[in-house]
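Novice: From the sequence below, what's the structure:
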Amino acid sequence: MTATAPSQAELAILKHLWTAGPQAAREVQDRIAGPTGWSYSTTRTLLARMTEKGLVERQDVHGLSVFSAKVEKVTLMGRLIRDFAANVLDMDGPMPATTFANSRLFSEQEAEALTRLLETSGEDSEGESK
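Specialist: All right, here's what the predicted structure looks like:
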């Protein structure tokens, strides 16, 4: 897992890649240009930075750069939720995750995994203390 939390822009790309799977930069751009208003060069710059940060992985397929999410959705979201709860809400310890059960971002299995992750106090998905 990367130590750096993704920006809102990076999170938009990650959410797209989690849903769509590996894609070329142009495919990412075609899907997110409407909601974000980004130019193709902005999307390419973000993908390059995200590769450096360890958030996405780049592979060359038949001369085309293809990007995929390198960070696991439930693990990253669990960390972001815990960080928000601790730093903004001053909450420590296990968290009820029922709020996230109806999120369109998570499948039923992912929502269950997130619930298990958030209900464990101070441990990541591998059970290691933070």
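Novice: going forward, measure contacts between C-alpha atoms and count neighbours the same way
Specialist: Fine.
Novice: what ranges do the helices span in this structure?
Specialist: 8-20, 25-36, 40-53, 73-87, 108-119 (DSSP state H).
Novice: Just give the number of residues close to Glu57.
Specialist: Neighbours of Glu57 under the rule other Cα atoms under 10 Å: 19.
Novice: quick one: it from Thr42, how far?
Specialist: To Thr42, Glu57 is 18 Å away according to Cα to Cα, to the nearest Å.
Novice: about what we covered before: can you tell me which of the helices of the chain is most buried?
Specialist: Stretch with highest mean neighbour count among the helices of the chain: helix 108-119 (a mean of 18; mean count of other Cα atoms under 10 Å).
Novice: for it, packing partners?
Specialist: Using 3 or more Cα pairs under 8 Å, 6 or more residues apart in numbering; DSSP states H and E, the elements in contact with helix 108-119 are helix 73-87.
Novice: want to put them side by side, so please do this one too:
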Amino acid sequence: MRHPLNRPTDVELSILRALWDLGPATVRQVHEVLASDRDLAYTAVLKMMQTMVDKGLLLRDESGRSHIYRPSQAREHTLKHLVDDLLERAFGGSALDLLATTLSSRKLGTSEREEIAQLLAKAKEKRP
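Specialist: Modelled structure (predicted):
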């Protein structure tokens, strides 16, 4: 059953990031990644991942002895959805305000500035 993408909580986003890095994985593998940063019980990760399946954020393959989980949407799709949501809720749809706030709130290195310039150049080519 296909669910609309729900906005993941902070912990759910941590689980999604772990799965994007690992690829399809067991609860134990995800728990090992998360436990390196914070104190989380295996059973808590299991319950969160089961809830994420119910919410439509994860898919579970039950064909083997260990269940294998993977995100239901590609990383890019989920991140685009989150940014679009933030853009509308916090910035009234203004990408300029979002970008200006982001750029003014952090110090950028040379490579980051160059990458941003390249992205802006590509965006300019796409839309006259």
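Novice: Can you pull the TM-score for these?
Specialist: Their TM-score after superposition, calculated using TM-score structural alignment, normalised by the length of the second structure, is reported as 0.69; 106 aligned residues with a Cα RMSD of 3.1 Å.
Novice: Leu64 of the first structure: what's its closest spatial neighbour, skipping adjacent residues?
Specialist: Spatial nearest neighbour of Leu64 of the first structure, chain neighbours left out: Ala24 (7.0 Å); criterion: Cα to Cα, 6 or more residues apart in numbering.
Novice: List the contacts of that neighbour.
Specialist: By Cα atoms under 8 Å, 6 or more residues apart in numbering, the residues touching Ala24 of the first structure are Leu64, Ser65, Val66, Phe67.
Novice: Which of those has the largest number of neighbours?
Specialist: Going by other Cα under 10 Å, Phe67 tops the contacts of Ala24 of the first structure with 23 neighbours.
Novice: quick revisit: residue in the second structure matching the residue nearest to Leu64 of the first structure?
Specialist: For Ala24 of the first structure, the aligned position in the second structure is Thr26, judged by TM-score structural alignment.
Novice: Pull up the gap between that match and Leu98 of the second structure, please.
Specialist: Counting by Cα to Cα, the gap from Thr26 of the second structure to Leu98 of the second structure is 36 Å.
Novice: With Ser104 of the second structure instead?
Specialist: Between Ser104 of the second structure and Leu98 of the second structure the computed distance is 10 Å (Cα to Cα).
Novice: Equivalent analysis for Asp84 of the second structure, please.
Specialist: According to Cα to Cα, Asp84 of the second structure and Leu98 of the second structure sit 11 Å apart.
Novice: where's the residue nearest to Leu64 of the first structure relative to Asp30 of the first structure, distance?
Specialist: Taking Cα to Cα, one finds Ala24 of the first structure at 10 Å from Asp30 of the first structure.
Novice: ok, now Ala3 of the first structure?
Specialist: Counting by Cα to Cα - Ala3 of the first structure and Asp30 of the first structure are separated by 29 Å.
Novice: From Leu19 of the second structure, how far out is the residue opposite Leu47 of the first structure in the second structure once aligned?
Specialist: Matched across to the second structure, Leu47 of the first structure falls on Met49, judged by TM-score structural alignment. According to Cα to Cα, Met49 of the second structure and Leu19 of the second structure sit 11 Å apart.
Novice: re the thing from before, for Ala101 of the first structure, which of the helices of the first structure is the nearest?
Specialist: The closest of the helices of the first structure to Ala101 of the first structure is helix 108-119. By Cα to Cα, the value is 5.4 Å.
Novice: quick check, distance from that closest one to the centre of its chain.
Specialist: 15 Å (Cα atoms, centre = their mean, to the nearest Å).
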